[in-house]
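>>> Structure here, sequence nowhere to be found:
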């Protein structure tokens, strides 16, 4: 009949300590246990194994053939137990739960897609829900608690306690290929006077900022059509119906494809910041805080992209 043994991991650890120390006395000192307790545990293990595991001599102990044969298995078993403990401990510490993120549509490739893969790899227990919207929509979602984190724009000075600035980007006049207003790398803001424009409606941040800049410059903005959707703005512009004003990254793919043309606004420049906001409707969860950290890291890693295309 096969003998059934319930292996005691602590007893196996004592066996391994005796092997490593080469002495019951030294093993007792290393483990902080009295030597008689070490001796009892070794004797019990020998009984469970059906034979002596150590030769005793005046200088300490050495393994018997039986001890040598089981040493690799015991070492492997203890290593697996240690790895399992580490995995369970780390798993218990990993943040989990749903995080709702509001993002500008233009951030889908530079942020949203990398964020998904990073969370899946490092924090699989976090469930990410992404909602695309305009800056104004995202601010409203943050205010009413519909989302946990948001990535809207901010213009001019801002309260740093409210949001975390991630990157500052310049604004460009966007026109159809060959359009006169975007023929040069830069264009003065005053050149927008009287030109047909497709812009978001008030009270969007970009519209309020442009209206204020126009008043300061003494020019009139001819808003031919109001549209909050950047897709509509770009479509009207691409067909030559009007100009619009966007950060370069919003029209980057079209500029690369040659279907849109851009010129940086100067004198004065029109700069906006992409910021990270957290809702104040409820305390941020561990998962929310981790997603916020991951977003910051992705923006830091993509600094070359922003430097090359947006500033």
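The structure has been received and is ready for your questions. Because the structure is a prediction, the values reported are computed rather than measured.
>>> For the rest of this, base every contact and every neighbour count on C-alpha atoms.
Noted.
>>> downstream neighbour of the host helix or strand of residue 291 in the secondary structure list?
Of the helices and strands defined by DSSP states H and E, residue 291 is found in helix 286-301. Using DSSP H and E, the helix or strand that directly follows helix 286-301 along the chain is helix 303-309.
>>> this is the comparison structure:
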């Protein structure tokens, strides 16, 4: 196996097509096909099932992808770092974002990357925290902004701040006039919330349990965009970060109120693989993330309580991994 063959294999596996892989790698299809055939011949297994819809990984192909994708990315990053030493940061960076962060951060941040680091190719992946953590461990992702707690993740983590949660209701529900509600008021309402496995749901359930209250959940959905659509339809109230519904509130489609007694908030962390140093490009993206969040907070676009000392948060995260 050589690096060219493994890069070809990974691209075809991710895209499911030789033609799409050819466009990404800028290599003619016959050459890519030859790489795949040589790899299959060397390994003595079929890596793909070929049909009219494209190329689908076999079980052997899936195993090879799982075992090698992180290694290939590390080799590519070494090459990018060597090229970056004499000039501006360059290379590919994969950044994972949970949906409620992506809706606030993605567009403006991507534009800033293009302006500041034109030689960095940024790929933003939106998914739930559990998936992002798994991809970080497998080496398929360089950075991810997820919700804590940061203990027991076995990742290098930096605390970015705490994101306060608010009660969210439909237009005309009266939340805007109330301005504040407590957990008792929430427990008395019909709620639309994520499923029990979701970190946000766990947080709300624990807050209710401490007051010996039970929640009246009428509908569950693990997509915050689906949750907000349910709220707009009048199916119930929900709980989300204020930043995630800022646009809908400004448009008069939703109303919000602070949650007090107790205040509900979530730790926001920047996570990276703990078993390898970040590339120069990744470190540049990491630094810019903190500046972008600071800027959003200063402009009132993100109601986040920023961490006072990020470096101390990093040390805490590393100590937690050692336990």
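Nice, thanks for sending it over. What you are looking at is a predicted structure, and each value in this text was computed from that prediction instead of being measured.
>>> Where does the helix holding residue 291 of the first structure end up in the second structure?
The aligned range for helix 286-301 of the first structure in the second structure is 280-295, by TM-score structural alignment.
>>> Touching the matching stretch from outside, list them.
Outside stretch 280-295 of the second structure, the residues within contact range by CA atoms under 8 Å, 6 or more residues apart in numbering are 81, 84, 89-93, 105, 109, 113, 120, 142-143, 160, 302, 306.
>>> for the stretch 201-323 of the second structure, what spans make up the strands?
For the stretch 201-323 of the second structure, the strands defined by DSSP state E, counting those that start in this stretch occupy 216-220, 238-241, 254-260, 265-273, 304-306.
>>> about what we covered before: quick one: which of the contacts of stretch 280-295 of the second structure sit in helices?
Restricting the contacts of stretch 280-295 of the second structure to those inside helices, with DSSP state H as the criterion, leaves 81, 84, 105, 109, 113.
>>> Could you dump those into a markdown table with distance to residue 318 of the second structure and neighbour count added?
A markdown table is the format used below for these (distance: CA to CA, whole Å; neighbours: other CA atoms under 10 Å):
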| residue | distance to residue 318 of the second structure | neighbour count |
| --- | --- | --- |
| 81 | 25 | 20 |
| 84 | 28 | 17 |
| 105 | 26 | 20 |
| 109 | 27 | 18 |
| 113 | 28 | 18 |
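>>> Which member of those residues is positioned nearest residue 321 of the second structure?
The shortest separation between residue 321 of the second structure and any of these is 27.3 Å, and it belongs to residue 81 (by CA to CA).
>>> who's in contact with that closest one?
For residue 81 of the second structure, the contact set (CA under 8 Å, 6+ apart) comprises 89-91, 279-281.
>>> Now which residue in the first structure aligns to residue 73 of the second structure?
Residue 73 of the second structure maps onto no residue in the first structure, with residues paired by TM-score structural alignment.
>>> SS state for residue 73 of the second structure?
helix (DSSP: H, G, I helix; E, B strand; the rest coil).
>>> you'd agree residue 254 of the first structure is up against residue 248?
No - applying CA atoms under 8 Å, one finds residue 254 of the first structure not in contact with residue 248, separated by 10.0 Å.
>>> Sketch out the strands for the stretch 1-150 of the first structure, chain order is fine.
In chain order, the stretch 1-150 of the first structure shows strands spanning 54-57, 60-63, 97-103, 126-132, 149-151, with DSSP E, counting those that start in this stretch as the criterion.
>>> I'd like to know which of the strands of the stretch 201-323 of the second structure is closest to residue 37 of the second structure.
Proximity to residue 37 of the second structure, assessed across the strands of the stretch 201-323 of the second structure by CA to CA, is greatest for strand 265-273 (32.8 Å).
>>> number of nearby residues for the aligned residue in the second structure for residue 92 of the first structure?
If you follow residue 92 of the first structure across to the second structure using TM-score structural alignment, you land on residue 86. In terms of burial, residue 86 of the second structure registers 8 neighbours under the definition other CA atoms under 10 Å.
>>> With residue 194 of the first structure instead?
Here the count is done by other CA under 10 Å, and residue 194 of the first structure has 12 residues near it.
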